[in-house]
Each structure stands twice: as structure tokens, then as C-alpha cells.
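Novice: Here is a sequence together with a model predicted from it:
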Amino acid sequence: MSKAKNKAKPQSNTIALNKKARHEFILEDKFEAGIELQGWEVKSIRAGKVNISETFVTIQNGEAYLVGAQIQPLHAASTHVVANPERSRKLLLSRRELDRLIGARDRQGYSLIATAMYWKKCWVKLEFFTGKGKKSHDKRTDLKDKDWSRQKERIMKHSAR
């Protein structure tokens, strides 16, 4: 007799998303970085108390930092730890990636925008892009294109019947 295997549902590795980033910026090059976290932050992330909607990446003294991410401490956190939910967190990148980011920011005027935070095995990773801000007319054309593609799908769906 064989043992019955439990079929676990595949869970999403995504912790938090910045949905407004694609609307506000023209995103170009994608980067992935590890985040230097404290113990209470990992526990809060596991509980889902993260917000990265207004985050960006800055480079200071040759190091990359995540600024504006809010990780709310748990109520059951230790009392001897001073929890700062909006502190800057260091990003773990190679020297080559840092040099590319510094060049893109300084020479070409790109911003570094965080778009997603997710689990990769047991590590928390941050996905961010280099990008430039959109003007209001760019946003309008994107909305028109999105509406038109939605209408095309509806037309094709009804014509196939």
C-alpha cells in the first residue's frame, strides 16, 4: 500500500507589490536584490505587515538602500528591541550592479523604483527597475491602449461564438 500524499496548493511567493509603479514610470532594466533585515522584520513580513507602495532605491556612499518601505512591528515583538518601521534597509547587490545603477542614475537621470517584494527560498528579495517618470499625456495613451486591447478581446470572444 502506498501512502496518500498531501497535495498542498502552490502558494504565491509574493509578499508585497507596488502596482502604481507601472502607471507612474516607464520601467526599463530589472534588478533583484536581497534585503538586510532584522529578526522582528522577518516575523512581520511573514505575517504580511509590509507596504512598498511609496518606496524607492537610493545610493549613498557606494551602497544601495531601500527607502520608504513600511514594515509594521508585531504586537508580540520583544520589548527590548526598538522597532523603527520606516528605517532605510540596505540592499545586497554586487559591485558590478551597483556601478550600473550609479551610472544610470547619474548620467542618464533614471530613478530606481521598487516594484515587488517576494520570497526566494528562505530569503526576502526585492525587485526594482530603472525608470523615468511618465508625463500625464503618456498615462492617458497607456489607458487608451489598455481599454482598446480589452475591447478587442471582447469583440474576438463574441465573434468566435
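Specialist: Right, received. Where do you want to start? Numbering: from 1, shown residues only.
Novice: Only C-alpha atoms from now on, for both contacts and neighbour counts.
Specialist: Noted.
Novice: Quick check: I15 vs D138, distance?
Specialist: 29 Å (C-alpha to C-alpha, to the nearest Å).
Novice: between those two, who's got more neighbours?
Specialist: Ranked by neighbour count (other C-alpha atoms under 10 Å), I15 and D138 place I15 first, with 20 against 15.
Novice: Give me the contacts around the helix or strand where the more buried one lies.
Specialist: Secondary-structure assignment from DSSP states H and E places I15 in strand 14-17. Under the criterion C-alpha atoms under 8 Å, 6 or more residues apart in numbering, residues 45, 48, 50-53, 115-119 lie in contact with strand 14-17.
Novice: swap the cut-off to 6 Å and go again
Specialist: For strand 14-17, the external contacting residues (C-alpha atoms under 6 Å, 6 or more residues apart in numbering) are 115-118.
Novice: got it, and stretch 20-32?
Specialist: 126-134.
Novice: Quick one: those residues as TSV, columns for distance to K157, secondary structure and neighbour count too.
Specialist: Putting the contacts of stretch 20-32 into TSV (distance: C-alpha to C-alpha, whole Å; DSSP: H, G, I helix; E, B strand; the rest coil; neighbours: other C-alpha atoms under 10 Å) gives the following:
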residue	distance to K157	secondary structure	neighbour count
L126	37	strand	23
E127	35	strand	16
F128	35	strand	25
F129	35	strand	24
T130	37	strand	21
G131	35	strand	22
K132	36	strand	17
G133	35	strand	15
K134	33	coil	14
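Novice: Alongside the first one, take a look at this:
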Amino acid sequence: MSKSKKNNATAGQSTIALNKKAKFDYFLGDRIEAGLVLEGWEVKALRAGKAQIADAHVIIKDGEAWLLGAVITPLLQASTHVRPDPTRTRKLLLHDHEIARLTGQIERKGFTVVPTALYFKRGKVKLEIALAEGKKSHDKRATIKERDWQRDKQRILRHNA
């Protein structure tokens, strides 16, 4: 019984791509889920897991949010009459109040908006974006030190157990 409940909870959501670089380069704040305007060949490529969002970022222009720098590699089986552009600018689907809040944070406090995860949710492609503040190099060194310590701690615990 518990097995079927667990499968139902995770069946609606599957991860396509993660942006691990964002966690290292930025202090991540508020996270928002956004939809994407995609073409048919892009959805097929995403189902095959052909996406990269490591170098992507989000801009807000004329009251609309746009995803720049994301790469969706087209499949070889894509239609012959379509000329796919892997790095095209894609529109994000957000509510007006979410765009207004993001715009305020970007203009007043100097934040940037970065994508952190791309996933399917109930058959739709969703992008998790986060308000981010850039890290200085000493902050990055502290992150590396903490990560190394966590790894060493796990090795010690595994060895002693």
C-alpha cells in the first residue's frame, strides 16, 4: 500500500536538468516555478533528457520574463521542415505579480534571476527559478571547504561504522 502512494507522489514529477553551478556561484533566495513556451521538437528532446541550463539566466523585459542561454539539443528524428535553434530565447510563463516582485528585487536590491531546475510536472515542463545574489571568491572558498568537510565526515563515519 505504501509503495503505490510513493509512486503516485513521484510519478507526476521527473527532473530533466539541474543547475548545480548556480548553488556554487550564488546565494539562492526565493524560488518560483515557471512554465515555458516550447515548440514540439523541444518537448521531444526534453523527454529524451537533452537539456542544459548551467549557463542560462533569466531577464525581464517589457513586463515579460525570458530564458537566455539554455540549450535544448534537437533530436536527429526532428521533423525535416523545422530548423531547430538549440539556444533560442524562450518565454517564461509567470503571473504579473510574480514578474513585478522579481523586477523590484532586481532593480532595487541588485539580485539576478537564475534557473535552478528543469522538470516535468503533471505532463508540463516547468522551470524553477531563484532570486540570486552573487558570491565573492572568499564565499566560494568557504563553500568548497564545507563541501570537503562533509565528504570527509561521511568517509570517517562509514569507516568507523
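Specialist: Cool, got the structure. A quick note: this is a predicted structure, and the numbers were derived from the prediction, not measured.
Novice: Quick check: TM-score for this pair?
Specialist: Scored by TM-score structural alignment, normalised by the length of the first structure, the superposition of the two chains gives a TM-score of 0.87; 154 aligned residues with a C-alpha RMSD of 2.2 Å.
Novice: one step back: would you turn the contacts of stretch 20-32 of the first structure into CSV with distance to H158 of the first structure?
Specialist: Output for the contacts of stretch 20-32 of the first structure, formatted as CSV (distance: C-alpha to C-alpha, whole Å):
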residue, distance to H158 of the first structure
L126, 41
E127, 38
F128, 39
F129, 38
T130, 40
G131, 38
K132, 39
G133, 38
K134, 35
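Novice: need the contact list for F56 of the first structure.
Specialist: F56 of the first structure makes contact with 67, 112-114 under the criterion C-alpha under 6 Å, 6+ apart.
Novice: Among these, which lie within strands?
Specialist: 67, 112-114 (DSSP state E).
Novice: In the second structure, mark out all the helices, start to finish.
Specialist: Along the second structure, the segments classed as helices by DSSP state H run 2-11, 20-25, 40-47, 96-109, 137-160.
Novice: These: which one's closest to R88 of the second structure?
Specialist: R88 of the second structure lies closest to helix 40-47 among the helices of the second structure, at 10.7 Å (C-alpha to C-alpha).
Novice: What are the buried residues along the closest one?
Specialist: Within helix 40-47 of the second structure, the residues that qualify as buried are 41-46, counting by 16 or more other C-alpha atoms under 10 Å.
Novice: what residues does it touch?
Specialist: Residues outside helix 40-47 of the second structure that contact it (C-alpha under 6 Å, 6+ apart) are 74-75.
Novice: Between the contacts of F56 of the first structure, which sits nearest G34 of the first structure?
Specialist: A114 (12.4 Å).
Novice: quick one: the closest one from A21 of the first structure, how far?
Specialist: 8 Å.
Novice: Between those two, point out the one with more neighbours.
Specialist: It is A114, of A114 of the first structure and A21, that has more neighbours when counted by other C-alpha under 10 Å, with 26 against 21.
Novice: Not counting residues beside it along the chain, what's closest to the more buried one?
Specialist: F128 (4.1 Å; C-alpha to C-alpha, 6 or more residues apart in numbering).
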